[in-house]
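J.: this one's structure only:
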């Protein structure tokens, strides 16, 4: 017969066997003497204490306790309630480490015997996760508070500000007490509050903002041009909007200044040829729909060169500014006064209507009034001057329906006035063929020059201002005329371009330049990694379908290192067929060819184009360098171009450096490479080789 003790033992063994199957760490103690009866494998695995080390030992002797205080704490809870529920603690492990656990102790009865069943759940992963969360929150707080960009944390639900960082206070002037628990409209943060809903709608729709332009108002009333970037983040259990506000006010100011310079004449601030062309094109399209006409008045100051020669260019510039002021005061707001360069002005008179003879009379009367205005006496730098001018007129109703035709015909009419004595007005007439005949004569002579080999290249050194070492050169075309001698490109280059002969001439220049590089290398006058020859590429030449192949063939034929050749393009190339321009430039760039933008700042200097095109170098135009040491505007423009080139990681060359003062100004502001008479004019091949010095020793 089985005794009661046997039954108790069986039930105890059954319980121990059951505990052995559980994945949770368990320990069974007799309540009478607080002795460990059993521990399961999960217990051994969790704490590293073997069953033999635990079974038979009393509660107080267990190696689990990390301190006597912890042991007494457990004992008091058991004496008080007989159980322990969800007690977070750390137990000592066999390897000397402590393990975070969630402990439970329950009283169980087996027959008449009371036991205590203790279970421990491993909380290491949650503890680690909590620690990582705390570290992550600390890192976020550090990044947020000490970020160099202004940051704001908004509640996504209410759009109210939860927190701002130090940089936000520095840039905008608002303290925490000014903005916390308020939305941006409540303290007048947006310059245009009506635009805020559209920006928020975009954020909600796309889930983020990237460099969204907004105008914001600082606490002191300053308006700042900013770019806002936003993301949704989870902070605790609340979704928030984290926004950064980058102050780009100065960048926008520089961009606006450069863009304004692209469309306006630097001396008079009048629209330049590009802006005139745009306005003329727009008006011609508009006038065709509404039956209106316009007149183009081409001005030229008579004998203006004498002012520059006798009184100096400073006085000449003042005369041009005075003429500009007078013209602007006399025309209507709807009309346009433009300066094309030198002493050439153009006025676009719009809104003319009536019969052809009535339109012509309106243009004649306006031109006569303007002629009188320009011819009035003026006081310039203490000199009493009185200049006359000549005006050629072309009418859209009779003389052309494109900007090019009207400009050409007005110019032809102007030439007729100058040829017949100046100080007068003339309309374009088909029989005005004098200038055309001269143009045809020049074209004929240029074609012959190409056939007879009368062109040659001169080279103007490009110099490192710090070392005074020649680092490159610009190849410049010259015409050795059999009767008139050496002729510069200003006389014939426009005719080459307009006639199409620039394609043949440009190809010849490219081949000659590559041949010159090869000979310099053969003579060891240059090192391949320390010298680069710049070749000007005309817009018409660049737009040839075979242009890339021509460049590749010239390099291959002369077997020169590609890094020794740099192609100079004008800003006008960038604005015509931008896709074709980018494609060709990338093809050449893949070959190793580098690019420079010539006369930067005189054309359409758009940052959007600069970002898209693989340009390596900017050449600051001489017109800015001339007066950079005594004209604040030119100095500021030069500084802006240098800063922009540095930010876009482009090289810089200053053209037309003629004085030590100009060179010192450029070096001070970080432009160390220059080209100009201060070092050397453009010289022949032999003279340039002499400047390079003797061949390098082996």
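T.: Yep, it's here. The shown structure was predicted, so the numbers you read here are calculated from the model rather than taken from an experiment.

J.: For the rest of this, base every contact and every neighbour count on C-alpha atoms.
T.: Fine.

J.: so who does residue 208 touch?
T.: Residue 208 makes contacts with 202, 229-232, as judged by Cα atoms under 8 Å, 6 or more residues apart in numbering.

J.: Put this next to the first one:
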């Protein structure tokens, strides 16, 4: 290669390298004018053109060199108009390398420009977001100072970064003295542990939480309820927490007192010796009953609740239950209602039911208390029986018989019906006691009352008058019927020996009541007839002489 040729090669290569270096600092709109001008000075080249996408295709006399630069305006194909292809041919390799390198330079430049534009957009967005957050923070703080609730913002270690006026007023401190302090300093040790757990529970997907804890105020514990909102960075790291708090000490103390009252009510209700129930006043269905009720009825809770008192037999029918409820609602019911129902053993259960309407919010319930009077009723019945019946034989006693005879005299006088009276006495009864003992005598008396009672009607009277004497009153029975019954009774005793004492006999005196006669006069005449039977040899029936009916 000649010296001239080498010199030309060096000049062409230097020119291309110089053009590559110069392009880096040129504005976009001058780059291709500069490149095309430089390429037009190459050996054999008349001129260089940039044919952009969409323009006319190249002519056959032009040499094409592709030069595309991304999606920006600088894209297209450099075309050389060649006058002497032989002169240009040695430099085609240089030219292709130049175009490739130039495309890379421009592509890198384009990427840097896109990055700069994206960064500018991002910076603009960050600035806008910062302004929005600043404005939002300003609005938040302005609004929070108008709230009666305590508002604060703090770091995960409880360091306060903001407190509103209500927070400062509550603790009697200024924002300057509070901000920068850890509010853990205000909490008891157990509350600190609880709040730490709450803070640790925050998650980006669950940034809100609410909880209660105690706070020391003036050395005394008070109750707070807080609703917190956590804020995280893009990596999920907890940055800060905003909280809104309320002093709920009064409410908490009321709830504690309510819980105590509820516990006391539960104790008084569940274990009360009286039967207690809460029911719906409209349907009568039981909602709850106490343990005494369950025990007395021998049922489980689920067997009673949902049923009505009518279904359980405490009221004879629904009408009676509704009448009680209406009287209670009207305030007219002042005395308990007596009820009778079967208990768990099928025996009669007696009680007095009292009710009142209790209101719980918009709802009302019927609270029923049933005083169990079964034992009192049984005791009263026993005392009444003891007062009117003979303890040994079980028949009526003389006290009851006195009243009965007076009432029957009045009825006989009013209705003009016959009224006979029999006085019966076991003959030689003292011998039974002396020979066989008093237990045998008691057995004879019990058997006698059984035999006499089996022969009379339900409305007739059989009473032990004293010792071995018995009286029988037979309302509505004529003289002949009374005589037949007396003879029947006498023969029954005579003909049927007693197991404890053997054969015995019975003497009977009979007197018919006469109008205007007192009970004492009537009894005396029957007693005189009995004396006559004894005097005539016993084991007989004697009738009072002046008995005419």
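T.: Sure thing, it's come through. Model, not experiment: these values are computed from the prediction.

J.: By neighbours, which of the contacts of residue 208 of the first structure wins?
T.: Using other Cα atoms under 10 Å as the neighbour test, these are led by residue 230, with 21 neighbours.

J.: Quick one: average offset of the strand or helix carrying that one versus the second structure, please.
T.: Using DSSP states H and E, residue 230 of the first structure sits within strand 223-235. Mean deviation of strand 223-235 of the first structure relative to the second structure after superposition (mean Cα distance after the TM-score superposition for the first structure): 4.2 Å.

J.: Over to stretch 240-247 of the first structure?
T.: Relative to the second structure, stretch 240-247 of the first structure is 4.1 Å off (mean Cα distance after the TM-score superposition for the first structure).

J.: need the longest helix for the first structure.
T.: helix 124-146 (DSSP state H).

J.: So what's the gap between it and the chain middle?
T.: 36 Å (Cα atoms, centre = their mean, to the nearest Å).

J.: what's it in contact with?
T.: 99-101, 151, 164-167.

J.: Now for residue 234 of the first structure, how many residues are close by?
T.: Using other Cα under 10 Å, residue 234 of the first structure is surrounded by 11 other residues.

J.: ah, wrong one, I meant residue 161 of the first structure
T.: Other residues lying near residue 161 of the first structure total 21 when counted by other Cα under 10 Å.

J.: for the stretch 401-549 of the second structure, what spans make up the helices?
T.: 429-436, 438-455, 479-495, 519-535 (DSSP state H, counting those that start in this stretch).

J.: so the second one matches what in the first structure?
T.: Alignment of helix 438-455 of the second structure against the first structure: residues 313-330, by TM-score structural alignment.

J.: Comparing that stretch with the second structure, how large is the average distance?
T.: Once the two are superposed, stretch 313-330 of the first structure sits an average of 2.8 Å from its aligned residues in the second structure (mean Cα distance after the TM-score superposition for the first structure).

J.: Can you say which of the helices of the stretch 401-549 of the second structure is packed in most?
T.: Each of these was scored by mean neighbour count; the highest is helix 519-535, a mean of 20, by mean count of other Cα atoms under 10 Å.

J.: Run through who's touching it.
T.: 402, 405-406, 409, 421-425, 507-514, 539-545.

J.: picking up where we left off before, dump the contacts of residue 208 of the first structure into TSV; add distance to residue 259 of the first structure as well.
T.: Shown next, in TSV, are the contacts of residue 208 of the first structure (distance: Cα to Cα, whole Å):
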residue	distance to residue 259 of the first structure
202	29
229	26
230	29
231	32
232	36
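
J.: quick check, nearest of those to residue 91 of the first structure?
T.: Comparing the contacts of residue 208 of the first structure against residue 91 of the first structure with Cα to Cα places residue 232 closest, at 40.5 Å.

J.: show me the contacts for the closest one.
T.: Counting by Cα under 8 Å, 6+ apart, residue 232 of the first structure touches 156, 207-208, 239-242.

J.: at 7 Å what do you get?
T.: Contact analysis of residue 232 of the first structure by Cα atoms under 7 Å, 6 or more residues apart in numbering lists 239-242.

J.: swap in residue 205 of the second structure?
T.: Residue 205 of the second structure makes no contacts at all, as judged by Cα under 7 Å, 6+ apart.

J.: mind putting the contacts of helix 124-146 of the first structure in JSON lines, secondary structure and distance to residue 315 of the first structure included?
T.: Below are the contacts of helix 124-146 of the first structure laid out as JSON lines (DSSP: H, G, I helix; E, B strand; the rest coil; distance: Cα to Cα, whole Å):
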{"residue": "99", "secondary structure": "strand", "distance to residue 315 of the first structure": "90"}
{"residue": "100", "secondary structure": "strand", "distance to residue 315 of the first structure": "89"}
{"residue": "101", "secondary structure": "strand", "distance to residue 315 of the first structure": "91"}
{"residue": "151", "secondary structure": "strand", "distance to residue 315 of the first structure": "53"}
{"residue": "164", "secondary structure": "strand", "distance to residue 315 of the first structure": "56"}
{"residue": "165", "secondary structure": "coil", "distance to residue 315 of the first structure": "55"}
{"residue": "166", "secondary structure": "helix", "distance to residue 315 of the first structure": "53"}
{"residue": "167", "secondary structure": "helix", "distance to residue 315 of the first structure": "50"}
